[in-house]
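# fold the following.
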Amino acid sequence: MERIVLATGNKGKIREFERAFSHMNITCVPVKEVATVPEPEETGTTFMENAILKAKYYSEKIGLPCLADDSGLTVDALEGEPGVYSARYAGSHGDDEANNQKLIRELQGKANRTAHYVCALALVYPDGSSLTSEASCDGEIQDTPIGTNGFGYDPYFYVPQFGKTMAELDIDTKESISHRGKALQQLVAKVNG
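The predicted structure follows:
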């Protein structure tokens, strides 16, 4: 059975990756379960640059195929912010509450609430070969959080086609329309070759 190291400690992302590869002869293992390696600095200016940087870094350090994701939220009225800084928008990495509070503050008085989740995936093998995919999901930012499924900006990310926030959708619906779900479908198809 092939192992793919996941360059994340985010439990939500780990669950999504494991589900995507569950029908294949592939085991997904979070990087922290394989080795103690310092995290690389994310210096890319795009989601794809950061995904490739992380996957290549861990694959070289560990000697196994590594799957990295860089994803986030882009808001039209904020000229694409928070973008590649989505996880640390308020300053501290992974503080969802602070990130959401800053987002809502920045949007006060702005009529245009269109937003896009973007996900870039890079799977890098020890021989240097790689597979990539990128996808997005469109929605709107609302001021009031609704729903308990998901993580990050999900309770504020309203999906008009369902009349619900991303955090209100069941896992199967979310994975069928989400940025990460669509990017994973593309990547799995490439892995299957």
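# C-alpha only now, for contacts and for neighbours.
Fine.
# how many neighbours does residue 46 have?
14 (other CA atoms under 10 Å).
# one more to line up against the first:
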Amino acid sequence: MKPLLLATRNKGKLKEIEAILGGGVQLMSLDDYPDAPEVAEDRDTFEGNAIKKAAEVADATGEITLADDSGLEVDTLDGAPGVYSARFSGEGASDESNNE
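Here you go, the predicted structure:
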């Protein structure tokens, strides 16, 4: 069986996807491909970011690749911060600064 490359270096996300897939798939992560490109998540939707990341990583590695993008969409903020969740408190934001 050909492994599936998850386009992330986030170990928590890797565990989450492994649990969803039920262990029937051999998963790899970007940690297995240190030269894989860092893909800018600059699309207007989560779906757009995920498609871009999967395509660029697949092109660079030649592997079947899965990517996702997620964030917070708050109704009272008209869906914000949305795709900007990771940078909500500014460029170079961290989880800690986003939660302040």
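# the lengthiest helix in the first structure vs the second structure, mean deviation?
Counting residues, the longest helix found in the first structure (DSSP state H) is helix 47-62. With mean CA distance after the TM-score superposition for the first structure, helix 47-62 of the first structure departs from the second structure by a mean of 0.4 Å once superposed.
# what's the average distance of the following helix or strand past that helix to the second structure?
With elements assigned by DSSP states H and E, the helix or strand that comes after helix 47-62 of the first structure is strand 66-75. Mean deviation of strand 66-75 of the first structure relative to the second structure after superposition (mean CA distance after the TM-score superposition for the first structure): 0.5 Å.
# so where is strand 66-75 of the first structure in the second structure?
Using TM-score structural alignment, strand 66-75 of the first structure lines up with residues 65-74 of the second structure.
# which residues touch that stretch?
Here stretch 65-74 of the second structure makes contact (CA atoms under 8 Å, 6 or more residues apart in numbering) with 4-8, 46-47, 49-51, 53-55, 57-58, 79-86.
# filter those residues down to the buried ones and hand me the ChimeraX line.
To isolate the buried subset of those in ChimeraX, counting by 16 or more other CA atoms under 10 Å, use the following:
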select :5,6,7,8,46,49,50,51,53,54,55,57,58,81,82,83,84,85,86
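# tell me, how many residues neighbour residue 140 of the first structure?
17.
# which non-adjacent residue is nearest it?
Nearest non-adjacent residue to residue 140 of the first structure, counting by CA to CA, 6 or more residues apart in numbering: residue 114, 4.4 Å away.
# so who does the residue of the second structure positioned farthest from its centre touch?
Here the centre of the second structure is the reference, and by CA atoms, centre = their mean the most remote residue is residue 76, at 25.3 Å. Listed by CA under 8 Å, 6+ apart, the contact set of residue 76 of the second structure is empty.
# that one and residue 4 of the second structure, how far apart?
Separation of residue 76 of the second structure from residue 4 of the second structure (CA to CA, to the nearest Å) stands at 38 Å.
# distance of residue 26 of the second structure from residue 99 of the second structure?
As judged by CA to CA, residue 26 of the second structure and residue 99 of the second structure stand 34 Å apart.
# just to revisit the earlier point, which residue in the second structure aligns with the residue nearest to residue 140 of the first structure?
Under the alignment by TM-score structural alignment, residue 114 of the first structure pairs with no residue in the second structure.
# residues touching residue 114 of the first structure, list them.
Contacts of residue 114 of the first structure by CA under 8 Å, 6+ apart are 75, 76, 77, 138, 139, 140, 141.
# what about 10 Å?
Counting by CA atoms under 10 Å, 6 or more residues apart in numbering, residue 114 of the first structure touches 74, 75, 76, 77, 78, 138, 139, 140, 141, 142, 157, 158.
# for residue 65 of the first structure, state which of these is nearest.
residue 74 (29.1 Å; CA to CA).
# how about residue 39 of the first structure, secondary structure?
Of the three states, residue 39 of the first structure takes coil under DSSP: H, G, I helix; E, B strand; the rest coil.
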